[in-house]
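>>> quick one, what's the 3D model for this:
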Amino acid sequence: MSKIYTAKEALQKLEHFCAYQERCHDEVVSKLYSLKMTTEEVNIIVVQLIEGNFLNETRFACSFARGKHRIKYWGKIRITNELKARHISSTNISLALKEISSEEYFETFENLAERCWNSIHENDTFKKRKKFCDYMLRRGYESDLVYEKVKELEQK
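Below is the predicted model of the structure:
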């Protein structure tokens, strides 16, 4: 049987949950509902977490964008879509994307593109191009960047 939490216990649990890793409002709300909290309790606890600076949507968005770009090498389109899926405001999304400098962005793009192109062992040029473009677009890089890069890599 699952434990029934009081609002105070749930707040402490969520403070730890938010302190461990940046969270968005959606994650916190679903966690609270999984602890069998009522809508009223959820709203009160979310407000307390925001006031205690445990929950900050802007901080979450910036941290998310930096991490996904530096660790998973995601492009801006994928980061934007993932943040939208978490109901992050467009203002916070813009701020988050500013966390990635254009030099860092293009350097990551170039390195990923070179590595990807060299790892595709395909004799058919058309298939190799398609695999490369699909991969880079799935990673969330802009199509014009990807298509320019594929032309450049084919020339080599």
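>>> only C-alpha atoms from now on, for both contacts and neighbour counts.
OK.
>>> all helices of this protein, in order?
Taking DSSP state H as the criterion, the chain carries its helices at 7-20, 25-34, 39-51, 57-72, 76-85, 90-97, 102-119, 125-138, 143-155.
>>> surely residue 86 meets residue 23?
No. In this structure residue 86 lies outside contact range of residue 23 using C-alpha atoms under 8 Å: 10.1 Å.
>>> and those two? Which one has more around it.
residue 23 (20 against 14; other C-alpha atoms under 10 Å).
>>> before we compare anything, build this one as well:
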Amino acid sequence: MTIKEALQKLEHFCAYQDRCHQEVVTKLYSLKMSPDEADIIIVKLIADNFLNETRFACSFARGKHRMKSWGKTRIINELKMRHISTVNINLALKEITPEEYETTFNELSQKCWGSLNETNSLKKRKKFCDYMLRRGYESNLIYDKAKEFEQI
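Below is the predicted model:
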């Protein structure tokens, strides 16, 4: 595959959905491109604004919070796995307003607590806390919410 063909293929790949550098590099190697050719293509994608790590981080954070109700901890960990810089991670987290975050957390915790059919209060609390921690919410928020539910 020539550089021009690979560039065209990756422009479509990046235009379809925001991508991080790691995803593009993986795609380039799957197309059997050499490291030098990959560098040329990546520079061109960045110059033409097909590849933008800040834009990727912001849309990733917004999307995962709004669509999958992920908390900040999970979003941070997922972005770190994709080798996104701390600066871009902090910018991405600013995309989620505190009001929106609190609303999502409250709705998700209500739904989860209501769906648990556990009679033992300690087991119910553990299941609730484990679920919310997996979703990436901060432990202090979760434990305060669990205490609040237990008092009702």
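>>> just give the nearest non-adjacent residue to the equivalent of residue 145 of structure 2 over in structure 1, would you?
Using TM-score structural alignment, the partner of residue 145 of structure 2 in structure 1 is residue 149. Of all residues not flanking residue 149 of structure 1 in the chain, residue 113 sits nearest, at 7.6 Å (C-alpha to C-alpha, 6 or more residues apart in numbering).
>>> which residues does the one you found contact?
132, 136, 149 (C-alpha atoms under 8 Å, 6 or more residues apart in numbering).
>>> in contact with the equivalent of residue 91 of structure 2 over in structure 1, which residues?
Alignment note (TM-score structural alignment): residue 91 of structure 2 maps to residue 95 of structure 1. Residue 95 of structure 1 is in contact with 58, 61-62, counting by C-alpha under 8 Å, 6+ apart.
>>> sorry, back to before: any chance of the contacts of residue 113 of structure 1 in JSON lines, plus neighbour count?
Converted to JSON lines, those look like this (neighbours: other C-alpha atoms under 10 Å):
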{"residue": "132", "neighbour count": "23"}
{"residue": "136", "neighbour count": "23"}
{"residue": "149", "neighbour count": "18"}
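>>> just the closest of these to residue 19 of structure 1, please.
residue 136 (33.6 Å; C-alpha to C-alpha).
>>> what does the closest one correspond to in structure 2?
Here residue 136 of structure 1 is matched to residue 132 in structure 2, going by TM-score structural alignment.
>>> got it, and residue 21 of structure 1?
With TM-score structural alignment as the matching criterion, the partner of residue 21 of structure 1 in structure 2 is residue 17.
>>> look up how far residue 10 of structure 2 lies from its match.
Distance, residue 17 of structure 2 to residue 10 of structure 2, by C-alpha to C-alpha, to the nearest Å: 11 Å.
>>> comparing those two, which shows the higher neighbour count?
Between residue 17 of structure 2 and residue 10, residue 10 has the larger neighbour count (other C-alpha under 10 Å), namely 20 against 11.
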